[in-house]
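> let's see this in three dimensions:
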Amino acid sequence: MEEKKAKFYFQRREDSSSGHHCCVPQCSASAKFNSVLSFHTFPKDMELQKRWLIKIRRTNFTITNHTRVCSRHFQSTELIEPSTPSGRRRLKNGAIPLLFQWNNFTLPAQRPSVWHRKERPETAMDIIQNEDPPMDEHLPDHDYCSSAEPAALDLALDHTQHLQAEIASLRKQMEEMALSNKFGLERFAASDDDIRFYTR
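Modelled structure (predicted):
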């Protein structure tokens, strides 16, 4: 089955005497039918010309005085808008056509360089630089935004009371044991036999 190419019909501009058209393959832009686009000549610098030819996929192409590339193929940051209504749109120095039908008039997302993608062990200097400087500001002691649930508070209160009772009981036992183990006159005062035994 034969593929049908989409055909676009343009209305010819009344004010256009220019016959410029874009030399990029798959681009049918013409100054006769489009007053919005601007058409730019190839740069005089031979290296930049070669880069343009590679980008527009025309390596064995003869450039003439009438050869043009339309503004659709340049990023908007590469174009210099005219300062007057009758002025011409120009290109910045070193501008290269990058937007084409074969890349959907978009640029691929820039990948990080190998240096940034590759994980490296941290050096002592990196660790020192990554450390946070000491903070002078005082952090609050309390978190006023959070509130405990009442059931959790009741459980915590019961547990606290139980632990306090256990502590009191253990202290009492400890005091009793301390008194019973004390080696002194009070321990033997009630028994004459014990005093005779230890004082012989």
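> contacts and neighbour counts: CA atoms only from here.
Will do.
> show me where this structure has strands.
Secondary structure of the chain (DSSP state E): strands located at 39-41, 68-70, 79-80, 90-91.
> okay, the most centrally placed residue in the chain and residue 168: tell me how far apart.
The centre of the chain sits closest to residue 112, judged by C-alpha atoms, centre = their mean, with a distance of 12.5 Å. With the distance defined as C-alpha to C-alpha, to the nearest Å, residue 112 ends up 67 Å from residue 168.
> neighbours of the closest residue to residue 74 other than its chain neighbours, how many?
Closest residue in space to residue 74, ignoring its immediate chain neighbours: residue 97 at 4.7 Å, by C-alpha to C-alpha, 6 or more residues apart in numbering. Counted with other C-alpha atoms under 10 Å, residues neighbouring residue 97 total 20.
> also this sequence, please, to line up against the first:
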Amino acid sequence: CTASSKFTALRFFTFPADEELRRKWIVTIRRDKFTVTPHTRVCSRQFKSEDIREPVSEKGRRLLKKGAVPLLFEWNNFYLLTPRPGVWERRERPAQEDDREETPDDAPEVPMQHDYVSAPDPAIVDVVLEENTSLRDENRLLRQQLERLT
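The predicted structure follows:
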């Protein structure tokens, strides 16, 4: 950030002493070859307003709340997207009415679930296997004829 506190109400914060929190700050800043020195500061524009404690007195300083991490930068237009609600947090949907038509009593009952695990008729399997075998034999003979011609 190239902001100046000379004519604005910006506040500049030093990096935290806590190593874990310091690491979080460095990760969120996203700078190549970034080295923290004792003089490195982060501008108050990089923090959410909820992360900054307003001064108690008129001459007091604005301080960061414990655990605050800079999140607002130029690369995200100083804006955070609101997270999408999780599956269990989404709003209730109106109950759907059962729109299925009534079937006559003599109509065959059709299961609503698919029958993926049912075994095929053994007679059909035998026919398909026999056809498969004959096609393989025909394919083998055609390959042999092709080899003789070339």
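> figure out which of the strands of the first structure is closest to residue 54 of the first structure.
Checking the strands of the first structure against residue 54 of the first structure by C-alpha to C-alpha gives strand 68-70 as the closest, at 13.2 Å.
> how about the closest one, which residues of the second structure does it hit?
Using TM-score structural alignment, strand 68-70 of the first structure lines up with residues 41-43 of the second structure.
> what is the mean deviation of the matching stretch from its aligned residues in the first structure?
Compared with the first structure after the fit, stretch 41-43 of the second structure shows a mean deviation of 0.5 Å (mean C-alpha distance after the TM-score superposition for the first structure).
> run through the residues that contact residue 47 of the second structure.
With contact taken as C-alpha atoms under 8 Å, 6 or more residues apart in numbering, residue 47 of the second structure is in contact with 68, 69, 70, 71, 72.
> Serialize the residues you listed to JSON lines and add fields for distance to residue 14 of the second structure.
Formatted as JSON lines, those follow (distance: C-alpha to C-alpha, whole Å):
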{"residue": "68", "distance to residue 14 of the second structure": "12"}
{"residue": "69", "distance to residue 14 of the second structure": "12"}
{"residue": "70", "distance to residue 14 of the second structure": "12"}
{"residue": "71", "distance to residue 14 of the second structure": "15"}
{"residue": "72", "distance to residue 14 of the second structure": "16"}
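> mind listing the helices for the first structure?
According to DSSP state H, the first structure carries its helices in the segments 46-55, 114-117, 124-130, 150-181, 185-188, 192-199.
> elements contacting the helix or strand hosting residue 142 of the second structure?
Using DSSP states H and E, residue 142 of the second structure maps to helix 122-149. Helices and strands in packing contact with helix 122-149 of the second structure are not found; criterion 3 or more C-alpha pairs under 8 Å, 6 or more residues apart in numbering; DSSP states H and E.
> how about that helix: buried residues?
Within helix 122-149 of the second structure, no residue is scored as buried using 16 or more other C-alpha atoms under 10 Å.
> stretch 79-96 of the first structure too?
79, 91, 96.
> residue 160 of the first structure versus the last one, what's the distance?
When distances are taken as C-alpha to C-alpha, residue 96 of the first structure and residue 160 of the first structure turn out to be 76 Å apart.
> what do you get for residue 84 of the first structure?
Remark: distance between residue 84 of the first structure and residue 160 of the first structure (C-alpha to C-alpha) = 83 Å.
> before we move on, what about residue 117 of the first structure?
Residue 117 of the first structure is 54 Å from residue 160 of the first structure, where distance means C-alpha to C-alpha.
> equivalent analysis for residue 67 of the first structure, please.
90 Å.
> when these two are compared, which one has more neighbours?
residue 67 (16 against 12).
> just to revisit the earlier point, now, among the contacts of residue 47 of the second structure, which is nearest to residue 131 of the second structure?
Taking C-alpha to C-alpha as the measure, residue 131 of the second structure sits nearest to residue 71 out of the contacts of residue 47 of the second structure, at 66.7 Å.
> what residue of the first structure takes the place of that closest one?
Match for residue 71 of the second structure (TM-score structural alignment): residue 98.
> same thing with residue 31 of the second structure?
Under TM-score structural alignment, residue 31 of the second structure pairs with residue 58 in the first structure.
> most tightly packed of the helices of the first structure?
Highest mean neighbour count among the helices of the first structure (mean count of other C-alpha atoms under 10 Å): helix 46-55, with a mean of 15.
> off-centre distance for that one?
On the basis of C-alpha atoms, centre = their mean, to the nearest Å, helix 46-55 of the first structure sits 35 Å off its chain's mean C-alpha point.
> and residue 43 of the first structure, how far is that from residue 158 of the first structure?
In terms of C-alpha to C-alpha, residue 43 of the first structure sits 87 Å off from residue 158 of the first structure.
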